[in-house]
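> Have a look at this fold, sequence not included:
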């Protein structure tokens, strides 16, 4: 694995831990759907009514001082791809849960010193 891959893997590990600590159940990591792409993390959450909800998480990890903040990395094209990937997951895994589908973004910023900063934005697309 190269340095970029290791950085991304580290960010995804932090994101999966954050989701689990927030009460979500991680169902899959790095789930691929042919040429459409990959979902970094697929999880299950509960909506306000207590119904299961599918959560598709995009994780972006950056070192401090890089060109853009990780939360700025989801373009409209990337959001469209995430929606298509969510549809692919639903086709292969039994349809939508009662609570529907949510697309989240988790940004991980690694400062030169100190602990990583992990931000979780729910329902970004």
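Right, received. Where do you want to start? What you see is a predicted model; the values in this text were computed from it and never measured.

> going forward, measure contacts and count neighbours with C-alpha atoms only.
Will do.

> So residue 29 is in contact with residue 55, correct?
No. Using Cα atoms under 8 Å as the test, residue 29 is too far from residue 55 to be in contact (11.9 Å).

> Name the residues contacting each of those two.
residue 42 (Cα atoms under 8 Å, 6 or more residues apart in numbering).

> try it against this one:
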């Protein structure tokens, strides 16, 4: 379990770095409420972007992005509504992205940003 937590934390750090390097601004990391957690909340132009980060060390259960099921998407949308309600700003656009991090056997990560996937 500890290894999975460390892998997930590394994936979120890599995702935040990749998004920042792409010109996005990170507003929140691991935002929590009693209903769950949002991995990253960012700004891209005039859009607020809710980013789900999935990290895997192999493809035995599919790609990291494939683990963002319809049920997970619904949960993220609900959490996004709660985040927006708590925000003191009106956002003209909302987007949902996934960042997939696949770490190979040597420990080398491959980061893939999938914008507007749901």
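Happy to help now that I have it. All values reported here derive from a predicted model rather than from experimental measurement.

> Quantify their similarity with the TM-score.
The TM-score (TM-score structural alignment, normalised by the length of the second structure) is 0.93; 118 aligned residues with a Cα RMSD of 1.4 Å.

> re the thing from before, higher neighbour count, residue 29 and residue 55 of the first structure?
residue 55 (24 against 16; other Cα atoms under 10 Å).

> From residue 95 of the second structure, how far out is whichever residue in the second structure pairs up with the more buried one?
Aligned by TM-score structural alignment, residue 55 of the first structure pairs with residue 49 of the second structure. In this structure, residue 49 of the second structure and residue 95 of the second structure are 5 Å apart, going by Cα to Cα, to the nearest Å.

> Can you classify the residue of the first structure lying at maximal distance from its centre by secondary structure?
Farthest-out residue of the first structure from its mean C-alpha position, per Cα atoms, centre = their mean: residue 113, at 24.8 Å. Of the three states, residue 113 of the first structure takes coil according to DSSP: H, G, I helix; E, B strand; the rest coil.

> what residues are up against it?
Per Cα under 8 Å, 6+ apart, neighbours of residue 113 of the first structure: none.

> Quick check: the gap between it and residue 64 of the first structure.
9 Å.

> Apart from its chain neighbours, what residue comes closest to residue 86 of the first structure?
Counting by Cα to Cα, 6 or more residues apart in numbering, residue 86 of the first structure lies nearest to residue 56, which is 6.7 Å off, once chain neighbours are set aside.

> so how far is residue 64 of the first structure from the one you found?
Distance from residue 56 of the first structure to residue 64 of the first structure, by Cα to Cα: 25 Å.

> So for the two, which sits in the more crowded spot?
Comparing residue 56 of the first structure with residue 64 by neighbour count (other Cα under 10 Å), the higher total belongs to residue 56, at 25 against 16.
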